[in-house]
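Visitor: Provided below for reference: sequence and predicted model.
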Amino acid sequence: MNEEKLTQRTAVFKALSDPNRLRIFAELMAGDTCNCELKEKLGLAANLLSHHLKILESVGLVSSRRDVVDGRWIYYAANREAIIMWHDWLKTFFNPARIKTRCLCGPEGQLPAENP
């Protein structure tokens, strides 16, 4: 994993490590919504909700758009392309088949192998 990807992945994990942001993101996975619905559902103050949404947007997990009829309304959505990429990466990263058995480098690794 190169440094840029490591930095990106760390930023996403850091963003999702906050319980409120994780709750917000889980709600957005259920579909697009506005901040008034999120505020009501999650019981967060409007300014705190906006702060968390900006962080989720800055790491690419959330997108926003203005209402075409009344631009004062903003709708938030989970970024489908980012979710697909994360789903694929996590499926590979957490694949138990990647775990290999290796000889230990310390004294225990110098012991003779046991016969079954």
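Guide: Looks like it came in fine. Numbering: from 1, shown residues only.
Visitor: please make it C-alpha for all contacts and neighbour counts, starting now.
Guide: Will do.
Visitor: which parts of stretch 64-78 are buried?
Guide: Neighbour counts over stretch 64-78 (16 or more other Cα atoms under 10 Å) mark S64, Y76, A77, A78 as buried.
Visitor: surely the second one and S64 touch.
Guide: The reference is to Y76. Yes - under the criterion of Cα atoms under 8 Å, Y76 makes contact with S64 at 4.4 Å.
Visitor: included below, for side-by-side comparison, is a second structure:
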Amino acid sequence: MKNLWLFNENKLLILRSLYKCGDDICGCDLIDKLEIPKNLLSYHMKTLRDGGIVSEIKCGTRKNYLIRKEKIKFVRDVLKFVELL
């Protein structure tokens, strides 16, 4: 029950995109791909970072995101549970 905050449609779609990418992806690419506003992506990425699931890499003025290596299996299991894989 401690991970219920994770079960939000936008968070799950973000995680699916990051998981399928398999590498880091720019926030602007996620915005375009998921068709969500920048402020909404920023909000969800902050909660995913604070939850220890996602890491942020700064590339100049851009931010790239990726699933932390130790959380890849957890994310895969969550996505399978909600059938997004």
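Guide: Structure's in. What do you need? Small disclaimer: the values here were computed from a predicted structure and weren't measured.
Visitor: next, the TM-score between them, please.
Guide: Once superposed, chain against chain, the TM-score is 0.77 (TM-score structural alignment, normalised by the length of structure 2); 74 aligned residues with a Cα RMSD of 1.7 Å.
Visitor: still on that earlier bit, tell me which of the buried residues of stretch 64-78 of structure 1 fall in strands.
Guide: Of those, the ones assigned to strands by DSSP state E are S64, Y76, A77, A78.
Visitor: how about the strands in structure 1?
Guide: Under DSSP E, structure 1 gives strands at 33-34, 62-66, 74-78.
Visitor: K14 of structure 1: which of those strands is closest?
Guide: Closest to K14 of structure 1 of these is strand 62-66 (Cα to Cα; 14.7 Å).
Visitor: returning to that earlier point: need the ones in strands among the buried residues of stretch 64-78 of structure 1 in TSV with distance to A30 of structure 1, can you?
Guide: Shown next, in TSV, are these (distance: Cα to Cα, whole Å):
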residue	distance to A30 of structure 1
S64	15
Y76	11
A77	9
A78	9
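Visitor: in TSV, list the strands of structure 1 along with distance to L22 of structure 1.
Guide: Listed next are those as TSV, based on distance: least, Cα to Cα, whole Å:
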stretch	distance to L22 of structure 1
strand 33-34	16
strand 62-66	12
strand 74-78	12
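Visitor: appreciated, that's everything.
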